[in-house]
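Trainee: pasting the sequence and the predicted model now:
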Amino acid sequence: MKKAEVVLIPIPAMGHIVAVVEIAKLLVQRDDRLYTTVLVMHPTLDPSTTKYNESLAASTLPDRMRVINLPRVESITSDTKANNWLSTLIEGQKPHVKEYVSKTRTQFELSLDAPRIAGFIFDSFATGLKEVANEFGFPWYAFSAPGAAFLGCELHLQALHDEQGVDLTEFKNSDVELKIPSLANPLPAKLLPSVLFQKDSLANFLEQARALAEARGILVNTFFEFESNAVNSLSNGKTPPIYPVGPIVKHETDCHDVGWDGSKKHRDRDIMEWLDDQPPSSVMFLCFGSHGSFREKQVKEIACALENSGHRFLWSLRKPPPREKWEPPSDYANFQEILPKEFLNRTAKIGKVIGWAPQVDILAHQAIGMFASHCGWNSILESIRFGVPIVAWPLYAEQQFNAFQMVIELGLAVEIKMDYRRDFHGDNEIIVGADGIMKAIKHVMEQGKEIRKKAKEMSRISEKTLMPGGCSYSSLGRLVDDIIDNQP
């Protein structure tokens, strides 16, 4: 029996690392011949990533799996521009990845029992590392953390630019609607990610899209029944084989008593005990991701909407970083400094305001009836997995696209403001009024019978697809066969 090692490299952002670690676990659990190594690049994009990596080292990973932290790239400082951050990191990590491959090859040659590297799985945003795989003659696959529809959009936009000479930066604030093969409905161009509207970040986006054509296959964190139109559109003979292997959803309780931020689980017990006291499907949960936060004016409008709605709520309220700082939000020492006067007292019987939230555990709780979300892809899959309808409030990256997909394409969400956009580096927020927020949340909580039914049905399907006979289970099996059969 040949032992084969797969090396997986995510970008150093929380959602990407967690998803890639879960894929590594799935691979070793699926086939006894497979070994997996996750190489984590440093520096990371937020402090909680480091704490999560430490929790992995402290926990018992499955047999034949390991997580290794690569040395820090010292050339990256706080002054490194956001657009150049990732490309600088990848360039700086190439020697470290090469060193790992050389050492592993030597171990294989010296020991009959050591596994041989069979190939790489690179995050789709880290395909610049393909040069290392090519140099050593190893096949490589890409992992798309966003869904299949966005992957199709990325490839379509690259074709528009490269084959038809379309200047994608001109789509900024445009009223153009784009026909994209991975979507059934025309997409307003203004919902495209901000990176497309600036020349330097657009160049990086296009380079990543072009690299995908060279992959042996592309893993996508989705499942066929959820994005059947998009998956079918990618099976066109022009794109490498697509392997939908999701939904990859990780329970906080898998962390052996350590939360993503390194805290002990007793910090979360208060939240879960409060939820235990609420009726089923009665609580609105508001949480906007690891980089999601609002400034004071917007916070007050949200507070007003929650109070006036009369519904129970659980609100993860984070403190924005200082202006011009490219940092994740932090927790408030005292919520009174940002919320309307006496808000906490007036809503004490129906609401709870918290800082960092154990999102998956909360969404899995029967008391949750609605999720106001930034529409990050991981958050969407988590809400689907537990049958919780979404109120969409996208902030950045591909979240506006995801919101469009959930609201218009799939009918699994209601929008607060689909074209809302926040800039990491400044305060260009358009203030969304309390009335608009309240209208969306009341629609789901009071008239959302149909959307709730659709979410529950998709939840049932999402569980089934991962089991023997399910589409994602079969897709993972095809991937394993391809890796084993095509070892160098």
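Mentor: That came through fine. As the structure is a computational prediction, the values presented were derived from the model and not from experiment.
Trainee: when you work out contacts or count neighbours from here on, use the C-alpha atoms and nothing else.
Mentor: Noted.
Trainee: ok, the closest residue to His16 other than its chain neighbours - contacts?
Mentor: Excluding the flanking residues, the one nearest His16 by Cα to Cα, 6 or more residues apart in numbering is Pro10, at 5.9 Å. The contact partners of Pro10, taken as Cα atoms under 8 Å, 6 or more residues apart in numbering, are His16, Ile17, Val20, Val38, Leu39, Val40, Met41, Phe122, Asp123, Ala126.
Trainee: out of those residues, which are inside helices?
Mentor: His16, Ile17, Val20 (DSSP state H).
Trainee: list the residues that contact the nearest residue to Val18 once chain neighbours are set aside.
Mentor: Of all residues not flanking Val18 in the chain, Lys250 sits nearest, at 7.6 Å (Cα to Cα, 6+ apart). The contact partners of Lys250, by Cα under 8 Å, 6+ apart, come to Val18, Ala19, Glu22, Val360.
Trainee: out of those, who's nearest Phe150?
Mentor: Of all those, Phe150 sits closest to Ala19, with 17.0 Å by Cα to Cα.
Trainee: touching, that closest one and Ala145? I think so.
Mentor: Yes. Using Cα atoms under 8 Å, Ala19 is in contact with Ala145, at 7.5 Å.
Trainee: in this protein, which helix is the longest?
Mentor: Per DSSP H, the chain has its longest helix at helix 82-110.
Trainee: can you give me the separation between the closest residue in space to His256 that isn't next to it in sequence and Lys51?
Mentor: Nearest non-adjacent residue to His256, counting by Cα to Cα, 6+ apart: Ser59, 6.3 Å away. The gap separating Ser59 from Lys51 is 12 Å, by Cα to Cα, to the nearest Å.
Trainee: included below, for side-by-side comparison, is a second structure:
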Amino acid sequence: MGGDENGLRIQVVVVPLPLQGHLNQLLHFSRVIAQRGATVSFVATSAHIHQVRRRVQGWDLHNFDIRFKELPMPHLPAEEIDAQSSLMFPFHLIPLFEAVEYQLGSHVDQILGTICSENNNRVVIVHDSIMGWIQTLAKKHSVPAYIFSCIGAYYRLWMKRVSDQTWGLSPLNISLKRCFPERLLKYAMRQRSLLEPAKGYIINTFSTLESEFVHQGREELIYSGKPVWSVGPLLPQAFFNDERRLQLQADTECVIWLDRQAPASVLYVSFGSISSLSATQIGELADGLERSGQPFLWVLRISDGAHSSTEEQFDSACKFLKQGYEKRLEGRGFIVRNWAPQLDILFHKSTGGFLTHCGWNSTVESISAGVGMLTWPLHSDQFANSALITGELKAGVEVKEWGNAEENETVSAEEVEKAVKRLMRSEEGMQVRKRVQELKGEARKAVGDGGSSCKDMDSLLHHFSQSISY
């Protein structure tokens, strides 16, 4: 499947944005196309390659033809993560996006030139949608390039319907200033202006989840009249086959704790890898979880830094808990202080709900695991994803109704308690769990033989072959 019309292997150069959610999706994509016969060169900084390799779940990197091409870490200003801030966007990461383009562009150019010369230009590029500058290098080397979207079609559709000139309220009644700082909006708009030569769009989604919104996106020219392939969910087959425990090198402490809990009883709480809650918000969330009486597994840590993760600093967020909190909830609550194996947690039989920031990775993973969501968006595409989950898919409930504040308002302990009980114990919560189990079945079908995503992946690899110039 990964060869061209002469039976020669296709060389696919994959260039992700150096953030965990983006690195993770594109590494999973690399696994799938390598499994189908392509050779993959995964291009990222050495620090981020180390990070994403360390966090692999459910499959062995050594079993796939994925070659890591390391870039040097760009020079960045000293970063600060303000634990007292109510602004949730990780501002400390914006200089990284800019530095990768301006400081590492020549390094990517050199790697691409070497790969092209070694493979007689039987090369295609797949790059993150917010790295439009890769298209310029692709044109220089006469290599076809494809866009990988790490966000869903629903979000892109709503963003298109907001006037580029008026940047006021989105249809979700949330100001764009709350979702994105102006500096990032300007960066993203410039990157989008460079995407015109792209051959098409690849999305980590599947037909039942978003076919309606992919179709509307095509009609409204969100994808510029180019082909769109829905190839998700990009998860190891072991999870769909309930074989995940066979893939673990060793059981982690949190998974062992889950083994002791009742089926579908635990609320998993995580806000992803790039956001940190304020000290005040941590206190309210902790009180709300305690008052709910629900067993919970909480990943409480600071954001990944621009230089990738700093495991030794993760524990600092726990200092905002009241003295004796963990001791008092011992047995009912478990706090993870660093990175957690999210797939193993979500697919565990004891996990019954997910309090989530609604990042696209977490959204797709939770649906694939059949776990209903309690949505608590913080920034970026997360408010749109929350609307998709709760309004369109009926696969979750909101932790509260969100206003049009430019800063994230604090969610009180009372609101947390009420929302947890609503998801985990109410009739509405039961209907959410029933619906998300249906979506889990559809996700499994999509990636199975003859499924919609399987067919789209076949079509994509065929398009790779046809687009290669000699």
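Mentor: Yes, it's here. What you are looking at is a predicted structure, and each value in this text was computed from that prediction instead of being measured.
Trainee: neighbour count for Ser59 and Lys51 of the first structure, which is higher?
Mentor: Using other Cα atoms under 10 Å as the criterion, Ser59 of the first structure and Lys51 rank with Lys51 on top: 17 against 14.
Trainee: check which helix or strand the more buried one maps to.
Mentor: helix 47-58 (DSSP states H and E).
Trainee: how much space between Val6 of the first structure and Pro12 of the first structure?
Mentor: From Val6 of the first structure across to Pro12 of the first structure, the span is 18 Å (Cα to Cα).
Trainee: show me where the stretch 351-488 of the first structure has its helices.
Mentor: Remark: helices assigned in the stretch 351-488 of the first structure by DSSP state H, counting those that start in this stretch are 359-363, 377-385, 399-404, 434-447, 449-464, 471-485.
Trainee: and for the second one, what's in contact with it?
Mentor: By Cα under 8 Å, 6+ apart, the surrounding residues in contact with helix 377-385 of the first structure are 15, 145-147, 222, 247-249, 289, 360, 363, 371, 373, 389-390, 399, 402, 455-456, 458-460, 462-463.
Trainee: filter these down to the buried ones.
Mentor: Buried members of these, counted by 16 or more other Cα atoms under 10 Å: 15, 145-147, 222, 247-249, 289, 360, 363, 371, 373, 389-390, 399, 402, 455-456, 458-459, 462.
Trainee: now do the same for Gln51 of the second structure: its match in the first structure.
Mentor: If you follow Gln51 of the second structure across to the first structure using TM-score structural alignment, you land on Lys51.
Trainee: for Lys394 of the second structure, same thing?
Mentor: Alignment note: Lys394 of the second structure maps to Gly411 in the first structure; criterion TM-score structural alignment.
Trainee: so who does the closest residue to its match other than its chain neighbours touch?
Mentor: Residue nearest to Gly411 of the first structure in three dimensions, not counting chain neighbours: Ile451, with 6.9 Å by Cα to Cα, 6+ apart. Contacts for Ile451 of the first structure were tallied using Cα under 8 Å, 6+ apart; they are Pro389, Gly411, Leu412, Ala413, Val444.
Trainee: Ile451 of the first structure matches what in the second structure?
Mentor: Ile451 of the first structure maps onto Val432 in the second structure when the alignment is built from TM-score structural alignment.
Trainee: what does Ile242 of the first structure align to in the second structure?
Mentor: In the second structure, Ile242 of the first structure lands on Val228 (TM-score structural alignment).
Trainee: which residue comes closest to its match once chain neighbours are left out?
Mentor: Closest to Val228 of the second structure by Cα to Cα, 6+ apart is Tyr201, at 4.8 Å.
Trainee: which residues of the second structure fall in strands?
Mentor: 11-15, 39-45, 66-71, 123-128, 145-149, 201-203, 228-230, 266-270, 296-299, 333-336, 351-356, 373-375, 396-398 (DSSP state E).
Trainee: how many residues are close by His215 of the second structure?
Mentor: Counted with other Cα under 10 Å, His215 of the second structure comes out at 14.
Trainee: right, I mislabeled it, should have said Phe64 of the second structure
Mentor: Phe64 of the second structure: 19 neighbours (other Cα under 10 Å).
Trainee: residues contacting it?
Mentor: Arg31, Ala34, Gln35.
Trainee: neighbours of the residue opposite Ala188 of the second structure in the first structure once aligned, how many?
Mentor: Counting by TM-score structural alignment, Ala188 of the second structure corresponds to Phe205 in the first structure. A count of nearby residues for Phe205 of the first structure, using other Cα under 10 Å, gives 17.
Trainee: was I right about Phe205 of the first structure contacting Val195?
Mentor: Yes. In terms of Cα under 8 Å, Phe205 of the first structure counts as a neighbour of Val195; the distance is 7.3 Å.
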